[in-house]
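S.K.: sequence and predicted model, in that order:
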Amino acid sequence: MTEIIQDLTLLLLVSLPINLLFHKIQWPSIMGYLVAGVLIGPHALGLISDPESVEHLAEIGVILLMFLIGLEFSLSHILKNVGRIFTAGILQLGSTIGFVALFSSVLGYSMRTGMVLGILVGLSSTAIILKMVTDRAEIDTDHGRVVIGVLLFQDICVLPFMLMVPLLGGETPLSIGDLTWALLKSGLAVGGVFFASRLLVPKILHGVARFGNKEHLTLFVILLILGTAWVGHFLGLTMAMGAFIAGMILSESDYQHQISLDILPVKDYFSSIFFISVGMLLNIGVFWQHAGMYLGAAAALILLKGFLGTVAVLLSRYSAGVAMMTGLYLAQAGEFSLILASLSAQTGGLTSDQYQDFLIVALLSMLATPPLIQWANPLLKRLVKKSQRIQTAPSDSEMDKLTKHVIIAGYGMIGQHLSRVLQEIRIGFLVVERDGEKIKKAMQHQAPVLYGDASHRDTLQRAGIEKARVLVVSKPDPNYMEQVVRLARMLNPDIYIMARTRSDVHVELLTAAGANLVIPEEFETSIEIFTRVLREFRIPNNIIEQQVELVRMEGYSMFRGLSLNAESLNKFSTYLTASLTDSVPLGEGDWATGKTIGDLDLRKQTGARLIAVVRLGEVHANPDSSFNLKVEDLLVLFGRHAMLDKAVARVRKGAPVEEPQQDEK
């Protein structure tokens, strides 16, 4: 136990300063963990006394990472696009295995060895890529969904591959029946775990949340993660696959957000251990002896997988941009490649030298992935064909008529609501979207939509950016939004640009790019919450609106590095103690309906005054006590805040007041 604590302390001691340095120079955090692993591993400084215990903790990190990815993944989207996604997976994996096997035979290796190498090269790193997709907020993007789907397919194939590799290493003939059964068993295991959990878990979760507290909910979620991981392993799947299924099951529950908050801190620590453990495997001494050969082989692996992955996604009827991004994300060996390579070396599929060579090349490809994704993203987006075919665009004559219109980049929930409102009030607008499903939805809503990428000059020019009055950008990827905003500002210096971001972290980035207004979801949600709280306490609308405006001014100024006078927010108590007016509409179920003003006796019972009744648009000022109240009358009340609260309770429920209010002078 002492050794484990010592090793974990050393892990943090070395990895923390390296990670801080990488954060300072804006390199991916995964890169820092991998480099730290190389330094403290047995082939460099040798600081870790028990690498095996670290590997066990690392596996927990992968399990938690896969669970959280499943929690944020759209199950409905996977089911809707399972054919296209799995087609891409089959093409990517099959083409890689076939090409590597044939190329290996040309180099003089046996077909069995070539098949083993093809399987090892075909798999990609689930842990590294999912970490990158999550950190870059790309889960909801087109390429993010395809990447995760292909990785999911690869994980399903791990079971038959684990059965194939020992057979390929021996002299016994391969049985197609055994391989088919292994693949079928893998699929049945996934389906069985999923549907069994789908039936039971939501009911149990609801019961725990209803009768227990937050601690019980967290314990149940941990039980679910470990339980599904264990059951998945028992059925022949990877434990990470079982955890991913558990996350997908809970992704559509009401407790998804709270579960994510509870698990996230633990996941970050354990998953960092995994990436450190991967770096520890690299043998620096062997690498330096043939550095050129290993670097060349790693570059060839990345280029081959990137190309074949791109072609596979293109053949699955995705756009060139999605295909190229997916190919980039899948262009490395995976952690299961390392496991299968070890198994193959034990069963004779690879010699010890071949195993060591593959291990170094695979680790180099994994080490290169984080910076490659970060640095190649902008380049790839420029390489994608700039002039895209406009499949659903309005006619040229309709486009020419657009002037002072609104361009909506992205047809998500915000884009849909905005376009519906603009349609109703007859303000010209055009949606720019690159997701096929969202384009179909826009066409169903009869919204004018242009197929294309708003981060490309030609697409924005086709949308009439020079003549547009407003641009609204609402996408989950902050880097993509920055490109759109910067390009739009360059093409039209006078356009008003609004951008939506999930967190206030990106407000300064988008403002610097040229956005006039950046709306963080977290901030606006907080405003909506306090607005509803104030309405519950009968604060008049004009006061609420005033406070909302003050908070927005203070908040958005703070995001931009400015500051308002904080005393402006301290005026609220003045409003609460001052005399106010409020209006109360009468409904059929209200106690005061059908009664006279004398029956109400508001002045005596609450201290508030009834100064007018509005009926059918006519104002009855200072009505007498015999005035009979009817449904849809609007009562105009005057008094202090506490008086108005009691008056409303009196009107609604006839609530008696123990101590009548006295007139205030």
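M.R.: That came through, no problem.

S.K.: going by C-alpha atoms from here, please, whenever you check contacts or count neighbours.
M.R.: OK.

S.K.: show me where the stretch 451-600 of the chain has strands.
M.R.: Secondary structure of the stretch 451-600 of the chain, counting by DSSP state E, counting those that start in this stretch: strands at 470-474, 496-501, 517-520, 580-585.

S.K.: work out the gap between the third one and the centre of the chain.
M.R.: Right, strand 517-520. Here strand 517-520 shows a centroid-to-chain-centroid distance of 18 Å under the convention Cα atoms, centre = their mean, to the nearest Å.

S.K.: helices or strands up against it?
M.R.: Strand 517-520 sits against strand 496-501, helix 507-513, with contacts defined as 3 or more Cα pairs under 8 Å, 6 or more residues apart in numbering; DSSP states H and E.

S.K.: I'd like these written out as a markdown table, with distance to residue 8 added.
M.R.: Below are the helices and strands packed on strand 517-520 laid out as a markdown table (distance: least, Cα to Cα, whole Å):
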| stretch | distance to residue 8 |
| --- | --- |
| strand 496-501 | 36 |
| helix 507-513 | 36 |
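
S.K.: minimum distance to residue 249: which of those has it?
M.R.: strand 496-501 (26.9 Å; Cα to Cα).

S.K.: so what does the closest one touch, helix or strand wise?
M.R.: Under the contact criterion of 3+ Cα pairs under 8 Å, 6+ apart, strand 496-501 touches strand 470-474, helix 478-491, strand 517-520.

S.K.: tell me which of these lies nearest to residue 218.
M.R.: Per Cα to Cα, nearest to residue 218 of those: strand 517-520, 28.5 Å.

S.K.: go through the helices and strands packed on strand 517-520 and pick out the most buried.
M.R.: Among the helices and strands packed on strand 517-520, ranked by average contacts under mean count of other Cα atoms under 10 Å, first place goes to strand 496-501 (a mean of 21).

S.K.: use this one as the comparison:
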Amino acid sequence: MSSFDLTLLYLVAAVIGVVACRFLKLPPMLGYLTAGVLIGPHALALAQNSEGIRHLGEFGVVFLMFVIGLEFSLPKLRAMRKHVFGLGLLQVLLTMAIATVGALLIASFLPPDWRLGWQTALALSGALTMSSTAIVVKLMAERLELESEHGKRVMGVLLFQDLAVVPLLVLIPALGAPPEALAKALGFALLKACLLIGVLLYGGPRVMRWWLTLVARRRSEELFILNVLLVTLGLAWLTELAGLSLALGAFIAGMLVSETEYKHQVETDIRPFHDVLLGLFFITVGMSLDWHIVVERWLLVAVLLLVPLLFKLGLVTLLARSLGATSGVSLRTGLYLAQAGEFGFVLLTLAQERSLLPPWLANPVLASMVLSMLATPFIVMYSNAIVRKLVASDWLQQSLQMTSIARKT
């Protein structure tokens, strides 16, 4: 199959998948995932998971991190600090701590060939802690829930998860170093990250503002977009050259642009590239799912699907409740954050590249993550019914919240 035929196939699959999801009122990301599964080498085998397409998927991750960095701002963090640095921080730290210890305990009962090192357990816990920003935010926006009590908490946790990706992008590659050089690798990676980020953030905003102003004075929309792409990919290349990751550089580029007056213009200009390339990333994820392994190891896949879902649901619900949310709001927050996320795939890929994941575990984990994301719209769709079934006083709590909002307005 020629490159043109392959590109056309991806576009046709993406269009059909997105149209089907729109018709079913589901997030388009699920259409990309499903399209990737169907045309991939493990299903209809219409296309192979080529290196070129995986590179396009990496560009999707780069632009996703750029947009996350673009939305990062100190005023936003201050406004949401209770949920970001309260619920979000606790969710990430406790999920990683409990999941790492739990994985090591379970692995200790397995045969020697199946046991996991603490590096593998830590990498897996980092992937586990992530939830899907792309899917959840889209669903909440369509359901007009972004300003609801559970919506604010969900957004706070998602924002902290996005921030937590940055140190994890530094940590996981370093974990792949030989045991005798691990401490040195971790320290060196941390030093490089601190130096590079410090230099970029110290003088970066002034240079970025000066450069974008210089470009904007040329009054050329094409030139402005090209320079935004150049800055994003250039800083991503710089961080990769320093032995870190493409995604880290893209995040820093977004942060630098967010400090300039051109932030909103850049958001508008970059959105089409971000959505299309992120869609290609989800297609490549779907293509990598081997359904033969799902069928052959269905019990392991089911355990890897249900245990993380129930664990994150229970942990987030308990944390939200302990921080003052009502039972109904706490349970809704847990339901919305229980699934795997796109950054989980990024961290999983990094772990595989550094040989942190044994072959027998990589595909089942990937399958469970894809299935949890496919289940997310249905969990959210029936969240009200689930909450009202389990929380008898939810209708009263909802009524009091509506009355309070009406009085404020």
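M.R.: Received the coordinates, thanks. This structure is a prediction, so every number in the text was calculated from the model and none was measured.

S.K.: one step back: return the most buried member of the strands of the stretch 451-600 of the first structure.
M.R.: The most buried stretch of the strands of the stretch 451-600 of the first structure, if neighbours are counted by mean count of other Cα under 10 Å, is strand 470-474, with a mean of 23.

S.K.: for the aligned partner of residue 121 of the second structure in the first structure, give me its contacts.
M.R.: Aligned by TM-score structural alignment, residue 121 of the second structure pairs with residue 117 of the first structure. By Cα atoms under 8 Å, 6 or more residues apart in numbering, the contact list for residue 117 of the first structure reads 97, 100-101.

S.K.: now render the residues you listed as TSV, adding secondary structure and distance to residue 144 of the first structure.
M.R.: Output for the contacts of residue 117 of the first structure, formatted as TSV (DSSP: H, G, I helix; E, B strand; the rest coil; distance: Cα to Cα, whole Å):
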residue	secondary structure	distance to residue 144 of the first structure
97	helix	23
100	helix	26
101	helix	29
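
S.K.: out of those, which one sits closest to residue 230 of the first structure?
M.R.: Residue 230 of the first structure lies nearest to residue 97 out of those, by Cα to Cα, at 29.6 Å.

S.K.: quick one: the closest one from residue 323 of the first structure, how far?
M.R.: Separation of residue 97 of the first structure from residue 323 of the first structure (Cα to Cα, to the nearest Å) stands at 19 Å.

S.K.: ok, now residue 5 of the first structure?
M.R.: 45 Å.

S.K.: who has more neighbours out of those two?
M.R.: Neighbour count, other Cα atoms under 10 Å: between residue 5 of the first structure and residue 323, residue 323 has more, with 28 against 10.

S.K.: isn't that one right next to residue 313, touching?
M.R.: Yes. Counting by Cα atoms under 8 Å, residue 323 of the first structure does reach residue 313; the two are 5.0 Å apart.

S.K.: before we move on, the earlier item: and residue 529 of the first structure, which of the helices and strands packed on strand 517-520 of the first structure is closest to it?
M.R.: Proximity to residue 529 of the first structure (Cα to Cα) singles out strand 496-501 among those, at 18.4 Å.

S.K.: which residues touch residue 40 of the first structure?
M.R.: For residue 40 of the first structure, the contacting residues are 11, 14, 46-48, 280, by Cα under 8 Å, 6+ apart.

S.K.: hang on, the earlier thing: what strand or helix carries the match of residue 121 of the second structure?
M.R.: helix 111-122 (DSSP states H and E).

S.K.: kindly report the same for residue 182 of the first structure.
M.R.: helix 176-211.

S.K.: what's that helix packed up against?
M.R.: Looks like helix 176-211 of the first structure contacts helix 142-169, helix 214-234, helix 239-250 (3+ Cα pairs under 8 Å, 6+ apart).

S.K.: what's the matching range in the second structure for the last one?
M.R.: Following TM-score structural alignment, the partner segment of helix 239-250 of the first structure in the second structure covers residues 246-257.
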